[in-house]
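Student: A predicted structure for the sequence below; I have some questions about it.
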Amino acid sequence: MPHHHTAEVLWERGDQPFTDKRYSRAHVLRFDGGVEVAGSSSPHVVAPPMSTEAAVDPEEMFIAALSSCHMLWFLAIAANRGYRVDRYHDAPTGLLRENTEGKMVMATVTLRPEIAFSGELQPDADALHDLHRLAHEECFLANSVKTLVLVEPR
């Protein structure tokens, strides 16, 4: 069954000339639950002050979304198998580079989840690998992108 998801992205020129190309890339991201997040272009792409270093950039959102999707599937599968997860921490990274067509792409996203379990039932290395494999296979976003998404549990 298809699901429709929404978000809002709002940028306003204000009193900036704009046509001089020295306009702020700061914007607001709004999500259906009411959360607002400050967004901007990456300072690696557009130098400050036209970008806002404290805001979230699209590349960061991309890797965070992939990580979040993987985590949510991992938790669901672990719970279904009877493993009690106490903590899940990931620090994903993304490699932006030029592809063979000369376009900048997020070529690789690497997830490095560190998970703490408690209880009598503890996954061994093979079971942990299987949990990550299944989570990756089920993640809607990982199934939606061309980017190579790697999972490297810590």
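Tutor: Looks like it came in fine. None of the values given here were measured: they were computed from a predicted structure.
Student: Going by C-alpha atoms from here, please, whenever you check contacts or count neighbours.
Tutor: Fine.
Student: Show me the residue sitting in the middle of the chain in space.
Tutor: Centroid-nearest residue in the chain: residue 64, 1.9 Å away (criterion: CA atoms, centre = their mean).
Student: Take this one as well and set it beside the first:
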Amino acid sequence: MSGREHHYGTTVSWTGNQGSGTAGYKTYSRDHDIAAPGKPPIPGSSDPAFRGDPARYNPEDMLVASLSACHMLWYLHLCAVNGVTVTAYADEAAGTMAEDSSGGGRFTDVVLRPRVTVAPGSDSAKAVALHHEAHEKCFIANSVNFPVRVEAKITVGP
């Protein structure tokens, strides 16, 4: 490591008190706001399976999105410095979480499925190979204890 550290801070504020706090399991909303200084809030809740609001992001959505975004940002950087011109990128990432008998659980895997369009003249073999390097460099993928697989598809287009 280079010895540099980066620090991040967020504030999560519960907004789901419906008048009686947590007096009962069904008496409160799981709604909350996620905020960081100078950034718009993200509306959060729990997964609908756990009485959450399906219109809000849940922690599981955010974990999968973090893995996807980190991979994409590394990939775009590596393409830029290796002469591969990306013109479009979309990832339909999917994660699997398994509950255990105690009601807890954990993620068992995440699959990233980036669909990348590169400009004509770009080296499509290099474009594929750079996904491996992006995966190795991704801070978030290096921080989780479950497999993160990458199933990339490269298209050469205008």
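Tutor: Arrived safely. Remember, it's a predicted structure, so these values are computed and weren't measured experimentally.
Student: Let's verify the residue nearest to the centre of structure 1: helix, strand, or coil?
Tutor: Recorded secondary structure, residue 64 of structure 1: helix (DSSP: H, G, I helix; E, B strand; the rest coil).
Student: Setting aside sequence neighbours, what's the nearest residue to it?
Tutor: Spatial nearest neighbour of residue 64 of structure 1, excluding adjacent residues (CA to CA, 6 or more residues apart in numbering): residue 92 at 6.9 Å.
Student: Kindly report the same for residue 10 of structure 1.
Tutor: Distances taken as CA to CA, 6+ apart put residue 28 closest to residue 10 of structure 1, at 5.2 Å, once the chain neighbours are dropped.
Student: Could you check which helix or strand contains that neighbour?
Tutor: Assigned by DSSP states H and E, residue 28 of structure 1 belongs to strand 27-31.
Student: what about that strand, how far off from structure 2?
Tutor: Aligned to structure 2 and superposed, strand 27-31 of structure 1 gives a mean residue distance of 1.0 Å (mean CA distance after the TM-score superposition for structure 1).
Student: what range in structure 2 does that strand sit on?
Tutor: Strand 27-31 of structure 1 corresponds to residues 32-36 in structure 2, going by TM-score structural alignment.
Student: Contacts for the matching stretch, please.
Tutor: With contacts defined as CA atoms under 8 Å, 6 or more residues apart in numbering, stretch 32-36 of structure 2 is touched by 9-16, 41-45.
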